[in-house]
Structure formats: structure tokens, C-alpha cells
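**Q** quick one: sequence and predicted model below, then my questions.
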Amino acid sequence: MATQKILILRHAEKPNHTAAGVDGNGQLDAKSLTPQGWQRAGALVQFFAPGDKGEPLAPLARPKHLFAAYYDPAADDDSKRPCQTIEPLAAHLGPSSLIDDSVRKDDVDKLIQKASAMDGTVLIAWEHKKIPAIARLLLAQSDPVPDWPDNRFDMVWVFDRIGAVWRLTQVPQLLLAGDSPATFN
């Protein structure tokens, strides 16, 4: 059976004028998460997969398949952040939960083709500017799709398939200080 639920989140916090990016070893890296981003990545583990086999609160679900945007070190506008955001979750879920990072961030058609063919819940970590385009591929043309604000790293879009129709629900993460309960308009 094909996927009935797709969860999409923006990669965690990125470098800005007040916080530098650091890699997993703490070395400065502009293409990596900030320390707050690494905190979010760690907090997402219990958000999506509480305990050893627990299920998160509805409408979330424990992901079976993980996708992150492909990272090309030669590309100025690519980053490691989508993959870094879900690496702790992948480690918690175990060796059967590998991250598929084979799809370039602009190839949202290919991403949805691969993700919707999976059996089980899919979690996608992506660049926020591309997430509305991903949503438009899933939803009916008449369904409104909000833009993803530049300053928000704290939301999950949950897509549930009911028959041939996808429905979008926004779920605030509320994991870190400063996270907002407000959904996007």
C-alpha cells in the first residue's frame, strides 16, 4: 500500500547575524545548523518517536521513511541542514531508517513521486522556500497553500491521504523556547 501520511518540516535553525553554523564536531561551518538547530534536531527525536516504540500524538505518526534534500558541496546555495535535522531521529529509529538524500532540492516532482510510492509514513526535511511547491503537488489546485515564513523553523505540515485526496494540517512543534503556536496563513 502506498503512503497515506507525509510529514514535512523545514530544516532546523541556520546561521544568521547572531549565530554561526557548526558541524557535528562543533567546527564552524556555514552550511550546517546553529547550536539551536542542533537542539531542535535532538528534540525532534521524541517529538516523532517517543520512547523505544511509542507513537507521537495525532495527527503525527512515527516515520518509517526519511527524505532530506541532496547536498552538493560545490553548490553555493545547498546546505547540510536538511539531513542534519533528521540524523538524530534516523539514529534513534535504527538501521532500517536510512535517510534518502538522493533528490536535489529543486526537483520536488521527483521527491513526491518517490515519497508517495513508499509504504508507511514519510518524513521530509527540506528548504522552506520549496515546501509550498511540494504541498501544491499533493493538494487539489483549489486548496490554499500558505508561504513558509523565513523566520519559522518550528512547524510540521502533515498531509493525510483520504482516498485520492490529500488534506493538510499544520502542527506547531513547540519544542524550544520561542517556538510559536501560530499556524501559517
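**A** Received the coordinates, thanks.
**Q** only C-alpha atoms for contact and neighbour calcs from this point on.
**A** Will do.
**Q** from residue 42, how far off is residue 130?
**A** As for residue 130, its distance to residue 42 is 24 Å (criterion: CA to CA, to the nearest Å).
**Q** what about the two, which has more around it?
**A** Legend: neighbour count by other CA atoms under 10 Å for residue 130 and residue 42, higher for residue 42 (19 against 16).
**Q** so what's that one up against?
**A** Residues near residue 42 by CA atoms under 8 Å, 6 or more residues apart in numbering: 88-89.
**Q** mind running it again at 7 Å?
**A** Residue 42 makes contacts with residue 88, as judged by CA atoms under 7 Å, 6 or more residues apart in numbering.
**Q** quick one: which helix or strand includes it?
**A** Taking DSSP states H and E as the criterion, residue 42 maps to helix 35-48.
**Q** and the next helix or strand past that helix?
**A** strand 65-68.
**Q** check which helices and strands that following strand sits against.
**A** Applying 3 or more CA pairs under 7 Å, 6 or more residues apart in numbering; DSSP states H and E, we find strand 65-68 packed against strand 99-100, strand 122-126.
**Q** the shortest one - contacts with which helices or strands?
**A** Same thing as strand 99-100. So strand 99-100, by 3+ CA pairs under 7 Å, 6+ apart, packs with strand 65-68.
**Q** how about the contacts made by residue 78?
**A** Contacts of residue 78 (CA under 7 Å, 6+ apart): 71-72.
**Q** wait, residue 83
**A** Counting by CA under 7 Å, 6+ apart, residue 83 has contacts 68-69.
**Q** second one coming, line it up with the first:
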Amino acid sequence: MADRLVMIIRHAEKPVPEQPERDVDELGQADEKSLTVRGWQRAGALAHLFVDPPPPLQVPVAIVASAPIKKDGSGTRSLRPTQTVAPLARRLQFVPDTTFSKGQEEQAGRAIILQNLSPVLVCWQHEAIPRLSAAVVASAAIAPTVWDDADYDSIWLLTFSEADLRWAFQSENQHLLAGGRP
């Protein structure tokens, strides 16, 4: 196996109770499972970022996003992860892999590794990203165990080194929108 890179982002902005911004679909229609206008701005900016990324980021060869619903019909119904990567997927002419949903992090992590593709961009719901990261690297000791509720700016990088035969964690900032994390 050559060096591998899995880049993980949280879906873009959603409404929060103390702010008046509403969630809308890509046509601007109210939709409680969609991104906010700021979230759509981030989705577009992410497309630009990942088409010509600065190191250590790389142009993904595959995109994985959590599906709104599981095959059994359960799930969060949130469209936000797929909406977040939709502009990038269109630009790269990819169809995002939405095989797994929130709650299926073990299966998703195993599938990401078994696909043997690199680099891969993953967009997931933030509460479950630590579980997904642990599943990818087969250890809970590599990445943080919590993704901050207010953090839309981080990119978690999981890198497997063929030379060292181990995984490493690094966090980068997107630096995409004004008012984001420093």
C-alpha cells in the first residue's frame, strides 16, 4: 500500500437557534434539512479550494458523503453533507459515494480503506466524525474524540505512511469565509 490520505470535513453551515439565518435548498426554497446561505457559500468555496489545493491538501480522486437515509429507511434525513460536496463533485465530474449514513461509521471507515483510493475527501456530520476517523485508522487514539459544534472550518487529515506503517493525524483550517476560525 502506498501512502494514503483521507481528508475529512464537516458539512457546511446549518441554522442555529440564536441566529436568524434559514436553511434553503439549492433553488433558494426553504428546506429544514438543507444548508444555510452561508453554507452554500462554503460549499462553493470548498469546490474552489479542492480543485487547486495548497499542501498538505490534495485534489481528491473520490468523494464520500453521509447519505440522508440508510437503506432501511432510518437516518437523519439531512441533505447537508451531500449538498456541501455537490459543487466540488460537479466540478471534478464525480458522483459522491453515499452508501453509508450517520450511524454507520464503522462500515464507512472500512469501505474507505478497502477502496484503496487516495486522496479521498469525506464529508460527514460532525458528531460522528471522530467515530468515522477511528474506523478509518482502526484506532481511537489517533484523532480527537470530539468535533466542536461551532467548527465548520477544520479539515482533518488522516495520513498513512508506507515508510512508517502507521497513521498520523493533522488538522488544517479551510480559511474560506470571513468570520471563520483563525
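**A** That came in fine, so what should we check first? Everything numeric in this text was worked out from a predicted model, so none of it was measured.
**Q** superpose the two chains and report the TM-score.
**A** Overlay of the two chains. TM-score (TM-score structural alignment, normalised by the length of the second structure): 0.88; 174 aligned residues with a CA RMSD of 1.9 Å.
**Q** ok so, going back, may I see the helices and strands packed on strand 65-68 of the first structure arranged in TSV, with mean neighbour count as well?
**A** Shown next, in TSV, are these (neighbours: other CA atoms under 10 Å):
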stretch	mean neighbour count
strand 99-100	18
strand 122-126	26
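**Q** how much space between the residue lying closest to residue 176 of the second structure once chain neighbours are set aside and residue 38 of the second structure?
**A** Nearest-residue entry for residue 176 of the second structure: residue 45, 6.3 Å, with adjacent residues in sequence omitted and distances by CA to CA, 6 or more residues apart in numbering. Between residue 45 of the second structure and residue 38 of the second structure the computed distance is 10 Å (CA to CA).
**Q** now swap in residue 12 of the second structure and tell me
**A** For residue 12 of the second structure relative to residue 38 of the second structure (CA to CA), the value is 8 Å.
**Q** of these two, give the one with the bigger neighbour count.
**A** Taking neighbours as other CA under 10 Å, residue 12 of the second structure and residue 38 compare with residue 12 leading, 28 against 17.
**Q** can I assume that one sits in a helix?
**A** No: counting by DSSP: H, G, I helix; E, B strand; the rest coil, residue 12 of the second structure is not part of a helix but coil.
**Q** check contacts around the residue nearest to it when sequence neighbours are not counted.
**A** Once flanking residues are discounted, residue 12 of the second structure sits nearest to residue 39: 4.6 Å by CA to CA, 6+ apart. Taking CA under 7 Å, 6+ apart, we find residue 39 of the second structure in contact with 12-14.
**Q** repeat that for 8 Å
**A** 12-14, 84.
**Q** which two in those are spaced the farthest apart?
**A** The most widely separated members of those are 14 and 84, with 10.8 Å between them, by CA to CA.
**Q** what touches both of these two?
**A** 35, 39.
**Q** neighbour count for those two, which is higher?
**A** A side-by-side neighbour count of residue 14 of the second structure and residue 84, using other CA under 10 Å, places residue 84 first with 29 against 21.
**Q** trace that one over to the first structure, please.
**A** Under the alignment (TM-score structural alignment), residue 84 of the second structure maps onto residue 85 of the first structure.
**Q** surely its match is in a helix?
**A** Yes: counting by three-state DSSP, residue 85 of the first structure falls inside a helix.
**Q** related to what we said a few turns ago, right, so of the helices and strands packed on strand 65-68 of the first structure, which gets closest to residue 91 of the first structure?
**A** strand 99-100 (9.9 Å).
**Q** residue range for that closest one in the second structure?
**A** Counting by TM-score structural alignment, strand 99-100 of the first structure corresponds to 96-97 in the second structure.
**Q** residue 109 of the first structure should be in a helix, yeah?
**A** Yes: remark: residue 109 of the first structure belongs to a helix, assigned using three-state DSSP.
**Q** so what's the counterpart of it in the second structure up against?
**A** Aligning on TM-score structural alignment places residue 109 of the first structure opposite residue 106 in the second structure. For residue 106 of the second structure, the contacting residues are 131-132, 135-136, by CA under 8 Å, 6+ apart.
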